[in-house]
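Novice: Okay, structure incoming, though there's no sequence with it:
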């Protein structure tokens, strides 16, 4: 059984950064696209039931997209903390809007023990942001540094190359979306990619977990540890030994060219 089970969850699908090659495909969305409070509450309540009343969900990362864009963010944070009082909850942000957030937002983070974690793209004064947020009594750290960037995480070629064994996503970036658990964001949000580029990549029912079709946490863990999606062999392009795509370089704003996201 996994004693450190945790998930990532989009509060917002879209983003104020439009990064070419984004593995969540957030940069392909032109309109602000977010999850309603009602849907969040419903999905979190189902997750609580399937994780021993929430006791077995050790951590939850709230992200996107850019979660600070959610119009009802403080309500969402209150809802999620109320459902998961013991889970470590982290809000992952690019930090661009942190100086614009209200005092109420920071009070909610502090009262609910929600940590803010900034992904460093080199676009903000990080030291100043850290100082300001710590002064409000809110926990903050740096999630990762993204000065370099990976492209083409999807493959539409005839080659078969199973990326499963070297994949870090299936251990660190398991995504919860619409009452389903996916081993990686590429599978969870492939619908955005498909819609943008008129492709028809399919993630079959045996490649994810539908929480409505499992009854217990033990069953959830059994299925989770046995998943080996065909997607990993047919479509995933994270073929390098470190579990990333081979194409990398400096981050730039997307031109919505399929070659930024996909090897053809």
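Specialist: It's in. In this text, all values refer to a predicted model and were calculated from it rather than measured experimentally.
Novice: drop to CA atoms for contacts and neighbour counts, all remaining ones
Specialist: Noted.
Novice: Can you list the buried residues in the biggest helix by length in the chain?
Specialist: Using DSSP state H to define each element, the chain has its longest helix at helix 37-50. Buried residues in helix 37-50, counted by 16 or more other Cα atoms under 10 Å: 37, 40, 41, 43, 44, 45, 47, 48, 49, 50.
Novice: swap in stretch 107-124?
Specialist: 108-110, 112-121.
Novice: Equivalent analysis for stretch 122-135, please.
Specialist: 126, 129, 130, 133.
Novice: same for the helix or strand hosting the last one, what does it pack against?
Specialist: In this assignment (DSSP states H and E), residue 133 forms part of helix 126-135. For helix 126-135, the elements it packs on are strand 140-145, judged by 3 or more Cα pairs under 8 Å, 6 or more residues apart in numbering; DSSP states H and E.
Novice: how about 10 Å then?
Specialist: In terms of contacts (3 or more Cα pairs under 10 Å, 6 or more residues apart in numbering; DSSP states H and E), helix 126-135 is packed against strand 114-120, strand 140-145.
Novice: got TSV for these, with distance to residue 169 too?
Specialist: Output for the helices and strands packed on helix 126-135, formatted as TSV (distance: least, Cα to Cα, whole Å):
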stretch	distance to residue 169
strand 114-120	17
strand 140-145	15
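Novice: Nearest to residue 254, out of those?
Specialist: strand 114-120 (18.4 Å; Cα to Cα).
Novice: Show me what the closest one packs onto, helices and strands only.
Specialist: Using 3+ Cα pairs under 10 Å, 6+ apart: strand 114-120 touches strand 59-63, helix 73-83, strand 88-93, helix 103-111, helix 126-135, strand 140-145.
Novice: circling back: figure out which of the helices and strands packed on helix 126-135 is closest to residue 259.
Specialist: strand 140-145 (23.7 Å).
Novice: Use this one as the comparison:
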């Protein structure tokens, strides 16, 4: 598939500087001259030089090497990335999306194995409110059908204090999110509390950015003094994200784009199995959220974001997908960080209700119609 493709083109462009792309690079080095291989990536945080490998932007790659073959190196976002290349003027015949099966298999197997390994350091997401102003179709936090449920400040402070006591040194990042956290009138109080109890931990607010232009001087001052950054999902809406980024960074605020959204947000379909007939272990090891999107919900830590938010789905559609007491670990009852981290690396009962193998990716962004099929 990738043999001798340099015969016709001057360069081979690997689009995606991540695990799959790096493995592909190592293989290509043995088949082609190393200086014929170029990495490009949409993420500004990945651009630059890493271990002697230069990573350029997609725009630069298209401008310099538009006659080259582009290999899309992604396990889940190849559809979106291929469309970005087409939109940039790269002909379809110059785009390779089919990757070597052994590389894909090895990377998937590695992911699955690591999900069952307790992590030494985790990031924790805290929903400070459940409602959102964008209401994206199929949101895995169920924001389009959730009520405006703001997390009580005293509960948040109690949880932050306990995390600081039991998880000291094992949390590298706290993310305040929703819903849309900028809708929460007490947002800055959560920021201050989090920083008080987590003085050396990265703290970020995850936002769609649409309300940033309405934030007053106090907002920017508190974020700057507390060294709290912004994690922004870039949606296909009429919003000057670049201008907002420049303004935030000019105020001393770290700005990060979430995942692949820097090039435009697409949607995922994460179907639930209402019968609960999925194999919990199979669901867990194949789920990209498992032992990754660690969510704190009123004193309990969950291995993912779907389980602790299922109440909104149940209430809106009159369903009863059960969230049992054993699906989360009570941080106030846990005796050690080891106990917490080991719990997060195991399937939970709720995994039976996620049809992980039925998930699909990179759908065009839409507003929710509140149709149950968005989640089933």
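Specialist: Arrived safely. Everything numeric here is computed off the predicted structure, so don't read it as measured data.
Novice: Reformat the buried residues of helix 37-50 of the first structure as JSON lines; add distance to residue 85 of the first structure.
Specialist: Shown next, in JSON lines, are the buried residues of helix 37-50 of the first structure (distance: Cα to Cα, whole Å):
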{"residue": "37", "distance to residue 85 of the first structure": "18"}
{"residue": "40", "distance to residue 85 of the first structure": "16"}
{"residue": "41", "distance to residue 85 of the first structure": "14"}
{"residue": "43", "distance to residue 85 of the first structure": "16"}
{"residue": "44", "distance to residue 85 of the first structure": "12"}
{"residue": "45", "distance to residue 85 of the first structure": "12"}
{"residue": "47", "distance to residue 85 of the first structure": "13"}
{"residue": "48", "distance to residue 85 of the first structure": "10"}
{"residue": "49", "distance to residue 85 of the first structure": "14"}
{"residue": "50", "distance to residue 85 of the first structure": "15"}
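Novice: From these, pick the one nearest residue 177 of the first structure.
Specialist: Of the buried residues of helix 37-50 of the first structure, the one sitting nearest to residue 177 of the first structure (Cα to Cα) turns out to be residue 43, at 8.3 Å.
Novice: Tell me how far that closest one lies from residue 178 of the first structure.
Specialist: Distance, residue 43 of the first structure to residue 178 of the first structure, using Cα to Cα, to the nearest Å: 7 Å.
Novice: about what we covered before: can you lay out the buried residues of stretch 122-135 of the first structure as CSV showing distance to residue 196 of the first structure?
Specialist: Formatted as CSV, these follow (distance: Cα to Cα, whole Å):
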residue, distance to residue 196 of the first structure
126, 33
129, 35
130, 36
133, 37
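Novice: Closest to residue 240 of the first structure out of those residues?
Specialist: For these, with residue 240 of the first structure as the reference and Cα to Cα as the criterion, the closest is residue 126, at 30.5 Å.
Novice: And residue 57 of the first structure? What does it align with in the second structure?
Specialist: Aligned counterpart of residue 57 of the first structure in the second structure: residue 171 (TM-score structural alignment).
Novice: Is that match in contact with residue 122, as I believe?
Specialist: Yes - judged on Cα atoms under 10 Å, residue 171 of the second structure makes contact with residue 122 at a distance of 5.0 Å.
Novice: hmm, back to that, need the residues touching each of residue 43 and residue 178 of the first structure.
Specialist: residue 211 (Cα atoms under 10 Å, 6 or more residues apart in numbering).
Novice: what's residue 86 of the first structure in contact with, if anything?
Specialist: Counting by Cα under 10 Å, 6+ apart, residue 86 of the first structure has contacts 54, 55, 56, 57, 58, 59, 113.
Novice: where does the equivalent of it over in the second structure land in three-state SS?
Specialist: Using TM-score structural alignment, the equivalent of residue 86 of the first structure in the second structure is residue 200. Classification of residue 200 of the second structure by DSSP: H, G, I helix; E, B strand; the rest coil places it in coil.
Novice: Residue 200 of the second structure and residue 172 of the second structure, how far apart?
Specialist: The value you get for residue 200 of the second structure to residue 172 of the second structure, if Cα to Cα is used, is 8 Å.
Novice: hang on, the earlier thing: any chance of the contacts of residue 86 of the first structure in TSV, plus distance to residue 194 of the first structure?
Specialist: Listed next are those as TSV, based on distance: Cα to Cα, whole Å:
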residue	distance to residue 194 of the first structure
54	33
55	36
56	34
57	31
58	33
59	30
113	37
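Novice: re the thing from before, closest to residue 151 of the first structure out of the buried residues of stretch 122-135 of the first structure?
Specialist: For those, the nearest to residue 151 of the first structure is residue 126 (25.1 Å; Cα to Cα).
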